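J.: let's see this in three dimensions:
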Amino acid sequence: MSDETTSTTPADEPVEAATPQETPAAEVNEEVTPQTPGAEEAPQASAEEVTEQAPVAEEAAVAEEAPAVEEVAVDASVTEDAPGVEDAPVVEESAPEEAPVVDESAPEAPAVPAPAAAPKPMPAVPSPAALASKMAARPAPPVAPVVHEHSESAKFGRVDDEGHVFVKVGDEEREVGSYPGATPDEALQYFARKYDEIASSADLLVQRLANPDVPAKEVADGLSTLKDHIAEAHVVGDLAALDATVASIESGLATKRETEQAARAEARAAATVEREAIVAEAESIAGQHPDQTQWKQSGERMRALLDTWKQHQRSGTKLDKPTENALWQRFSHARNHFDKGRRTYFAQLDSTRASAKSAKEALVKEAEALSTSKDWGPTARAFKNLMDQWRQAGRASRAEDDALWERFKTAQDNFFNAKDEVSAAEEEEFRANLAVKEELLKEAEQILPVTDLDQAKAQLRTIQDKWDAAGKVPRADIDRTEKAIRRIETAVREQEEAKWKSSNPEVAARANSLVTQLRGSIESLEADLAKATAAGNDKKVKDLTAKLESQQAWLKQAEAAGNEFGA
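T.: Here you go, the predicted model:
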């Protein structure tokens, strides 16, 4: 509204003059200044002032004739700007304002000589008197009259016989000014148009109030300006309706402020939640255990969170100071804690890596020294011990750790490759020994069942001597062959013990008990064997078969012993 409070006076509108009961002419002009743009509503100077100023303008055009064009133009502009001399028609009638005068001075420009022609004389410069006569001879352009629309607001006012204009406010009247030299209708229309301008400004403010994109502060500023204009205005119109419009704007402004405050509170709450999420994530990152923290990824995420925080500060909803300061303190503390933890972690890591590097270098040297050893068993155990120490030594830097491991593994591989080559040669030799022992096992199987104990013992001793002389067998066959020969040896030994005990009466009783136990065990073994056979467990079938055969042999011996004792 503030940019709609000034205007200029049209050339053809009558000028309001102060009456003896009113303020001087300058104050009247200030009172009737329109509140919104409009070329025709500005207050004009009084007729007497215009009459007094017009000769001044004409005298300025003739007084100094030497610099005719420029100085006259300056005088005209001064006349237009002077307070109380705003009557446009008077200015237009003054001769010095004729723009074509500049064109008439064209002969003053020097002619441009032709390149090859002789110089020509310059044309004569017209005298100031001649120039002034030409300017006076030019007709002034016609001025179109300004036509004002009829304002219905004039019905709220009247003009008395002395030319005073009054406005009706309820049952009362209030004088607003006068318009000397004008008809009562012209005077009423003048003050009514001023009211219409203020009313239009109020209507515009109502529209801005209804626009959700216009903030309440702008509406409040406009309302303040409108009230100032209404307080200073001397107008004719429905002032009660204008006051009602202002009251409506004030009520709507209060509602708009409440709505904006609610929207700001909601936006601030949402922004607080977003900032809280940033802070919570930063605190979560800072709270990780140092050994479980991915420092590179976590550091990048911390920087991204800081950028997001700055973006919220630049373009997001502003938080209240206490909330923002509290959140920033938490965020800053989390960042500082993370940075401190990272520095501490890597400082300790550097120290640990240096210690690990030193320990692993010593292990590598020891492994390289053992890599050429031919003492296969002890050296293999030594390498196993070195590997355990390697795992406990920690890690050096990636590059250093990889290089040390490559050296350690090379030394280890050199030893075990050499050991494997020797073992392969031995395995080939042991296969021949295996063939010998398998033949001996077949021969030993003929001893069972033991019928002649002395003969069985003699055969077994011979087989045992040949077994020891045969030598080692491949590692994979050691357990199988040893169990087979031990089973035969056990059967012969048990037969011998049974014979020795057969002379003891107590042995007969125990023999009978043994027969019972063996029979029960054999039945259990036969049941387990059947289950293993049904399940397809070949290894278990093989073990149960061997055990069953042994116990069957024991059963025969126990039964034979029982027969000896008449059981």
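
J.: from now on I want contacts and neighbour counts done on CA atoms only, so please keep to that.
T.: Will do.

J.: what segments of the stretch 101-250 of the chain are strands?
T.: For the stretch 101-250 of the chain, strands defined by DSSP state E, counting those that start in this stretch occupy the ranges 157-159, 164-169, 172-178.

J.: and the last one, what does it pack onto?
T.: Spelled out, that is strand 172-178. Applying 3 or more C-alpha pairs under 8 Å, 6 or more residues apart in numbering; DSSP states H and E, we find strand 172-178 packed against strand 164-169.

J.: so which of the strands of the stretch 101-250 of the chain comes closest to Ala432?
T.: Among the strands of the stretch 101-250 of the chain, the nearest to Ala432 by C-alpha to C-alpha is strand 164-169 (137.6 Å).

J.: can you state the direction angle for the closest one and strand 172-178?
T.: 140 degrees (axes from the mean of the first three to the mean of the last three C-alpha atoms, to 10 degrees).

J.: I'd like the strands of the stretch 101-250 of the chain written out as a markdown table, with mean neighbour count and distance to Ile230 added.
T.: Formatted as a markdown table, the strands of the stretch 101-250 of the chain follow (neighbours: other C-alpha atoms under 10 Å; distance: least, C-alpha to C-alpha, whole Å):
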| stretch | mean neighbour count | distance to Ile230 |
| --- | --- | --- |
| strand 157-159 | 21 | 17 |
| strand 164-169 | 21 | 14 |
| strand 172-178 | 18 | 12 |
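
J.: could the ones you listed go into TSV alongside distance to Ala254?
T.: Output for the strands of the stretch 101-250 of the chain, formatted as TSV (distance: least, C-alpha to C-alpha, whole Å):
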stretch	distance to Ala254
strand 157-159	33
strand 164-169	27
strand 172-178	32
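
J.: quick one more, to check against the first:
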Amino acid sequence: MSSDPWGRVDETGTVYVRTADGEKVVGSWQAGSPEEALAYFERKYEGLVVEIGLLEKRVRTTDLSAKDAQAAIDHLREQVDAHHAVGDLDALRKRLDKLVATVDARREERKAQRARQSDEARKAKEDLVAEAEQLAQSDQWRAAGERLRALVDTWKGLPRLDRKSDDELWHRFSHARSAFSKRRKAHFAQLDAQREEARRVKERLVAEAEALSGSTDWGPTAARYRELMAEWKAAGRAQREHEDDLWNRFRGAQDVFFAARSSVFAERDAEQSENLKLKEELAEEAEKLLPITDLKTARAAFRSINERWEAIGHVPRDARPRVEGRMHTVERAIQEAEEAEWRRTNPEARARAEGLTGQLQAAVDKLRAQIDQARAQGNNAKADKLQRELEGRQALLEQALKGLQEFGG
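T.: Sure, this is the predicted structure:
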């Protein structure tokens, strides 16, 4: 009889393996010595060890499915339970049990991963639907249309959900796209109608502009052309193929009229240029009165200059503000001198100014005394409040004193 720590061979050639549940028959060996029998069944055990090791590695390092892993485990367990090998079979069972636990954990992990992926896909699709529904109300037709097309591509790249959820979300997504398409189609249909109406309006404006182009009623016709231009702008744009042609005709009619008017006005401008020279000479004569030193003499001289000014006709429109401004500057200086003289010689105004100054000075003195008293009593809050009031009264007093100085006092 031959034996090792995990098995033995009896005198009949029967091979046994030792397990936690006692000895189990492995098989019968008649072809050789007992040592050869043990060695044969030990090799079968080593083969099981290798297969289990390979399966452990596959489970650990590859994406072997839980179903395939469990089938491989069951196959190996059948071989271990058949007791056709000599070795620590209980250790192999423990390794297989541990492998089952690993596969079960992997199955739960993948189940949780699929659930997370499903939740992420659901959230992503819900976000796409929400954005699509918001875009459905947009008036940015081009940008919103391009974004909706991009959302469709994004949707196609996401995993499917359960059929009911996926169909419901797709229905909302598709409805939002359809709603946007309907609004865009209605918008451009309305735009086409507006452009056709603009074309009709502008054709009427062109006809009137061309009819007015030969008018010599310069003022009213120019005013009417301004009104026509305002109506043109308010009409909106016509179709592109009509807009430029209509505008060229409209602008051409105006150019004919305004060119004729400019020719007539050029003759008038020659006369007005001569008037401008005369008025510039008068403005220069008036400016020599500055600064005002003798109000009575200056007033009489300016009255004479102004009478000659009024006798001269119109000057060119673009020069009018400049030359008239020079005269107005002298006139304002005379008026200011008159006002200053009146203030200096007005006893009632001086009395009012002196009275106001006296009242303000009394109020300032009173506030200063109150502040000193509050500080002495330790009431700093009251003193600070009175100080702010004092600053306001002092500012008023300074203004009143400046006004009083104008009377020479």
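
J.: hang on, the earlier thing: relative to Leu518 of structure 1, which of the strands of the stretch 101-250 of structure 1 is closest?
T.: So among the strands of the stretch 101-250 of structure 1, strand 164-169 is nearest, using C-alpha to C-alpha, at 134.8 Å.

J.: and the closest one, how far from the chain's centre?
T.: 66 Å (C-alpha atoms, centre = their mean, to the nearest Å).

J.: any idea which helix or strand carries whichever residue in structure 2 pairs up with Leu386 of structure 1?
T.: In structure 2, Leu386 of structure 1 lines up with Leu228, judged by TM-score structural alignment. Using DSSP states H and E, Leu228 of structure 2 falls within helix 218-235.

J.: quick one: the helix or strand following that helix to chain centroid distance?
T.: Following helix 218-235 of structure 2 in sequence order, the next helix or strand is helix 240-287 (DSSP H and E). When C-alpha coordinates are averaged (C-alpha atoms, centre = their mean), helix 240-287 of structure 2 and its chain have centres 47 Å apart.

J.: thinking again about what came up before, out of the strands of the stretch 101-250 of structure 1, flag the one nearest Gln446 of structure 1.
T.: Nearest to Gln446 of structure 1, of the strands of the stretch 101-250 of structure 1 and by C-alpha to C-alpha, is strand 164-169 at 145.6 Å.

J.: how far away is the alignment partner in structure 2 of Glu172 of structure 1 from Gly392 of structure 2?
T.: Mapped onto structure 2 by TM-score structural alignment, Glu172 of structure 1 lines up with Gly22. Taking C-alpha to C-alpha, to the nearest Å as the criterion, Gly22 of structure 2 is separated from Gly392 of structure 2 by 113 Å.

J.: measure Ala558 of structure 1 to Ala57 of structure 1 for me?
T.: When Ala558 of structure 1 is compared with Ala57 of structure 1 (using C-alpha to C-alpha), they lie 161 Å apart.

J.: ah, wrong one, I meant Ser332 of structure 1
T.: Using C-alpha to C-alpha, one gets 75 Å for the distance from Ser332 of structure 1 to Ala57 of structure 1.

J.: ok, the two, which is more surrounded?
T.: Neighbour totals were compared for Ser332 of structure 1 and Ala57, and Ala57 leads with 24 against 16 (other C-alpha atoms under 10 Å).

J.: pretty sure that one sits against Asp75.
T.: Yes. Counting by C-alpha atoms under 8 Å, Asp75 is a contact partner of Ala57 of structure 1 at 7.2 Å.

J.: so the helix or strand hosting Glu506 of structure 1 matches what in structure 2?
T.: Under the criterion DSSP H and E, the helix or strand holding Glu506 of structure 1 is helix 505-535. For helix 505-535 of structure 1, there is no aligned range in structure 2, judged by TM-score structural alignment.

J.: after that helix comes which helix or strand?
T.: Helix 505-535 of structure 1 is succeeded, C-terminally, by helix 538-564 (DSSP H and E).

J.: and that following helix with helix 505-535, angle?
T.: Angle, helix 538-564 of structure 1 to helix 505-535, by the same axes, to 10 degrees: 150 degrees.

J.: could you tell me where stretch 93-102 of structure 2 falls in structure 1?
T.: Using TM-score structural alignment, stretch 93-102 of structure 2 lines up with residues 243-252 of structure 1.
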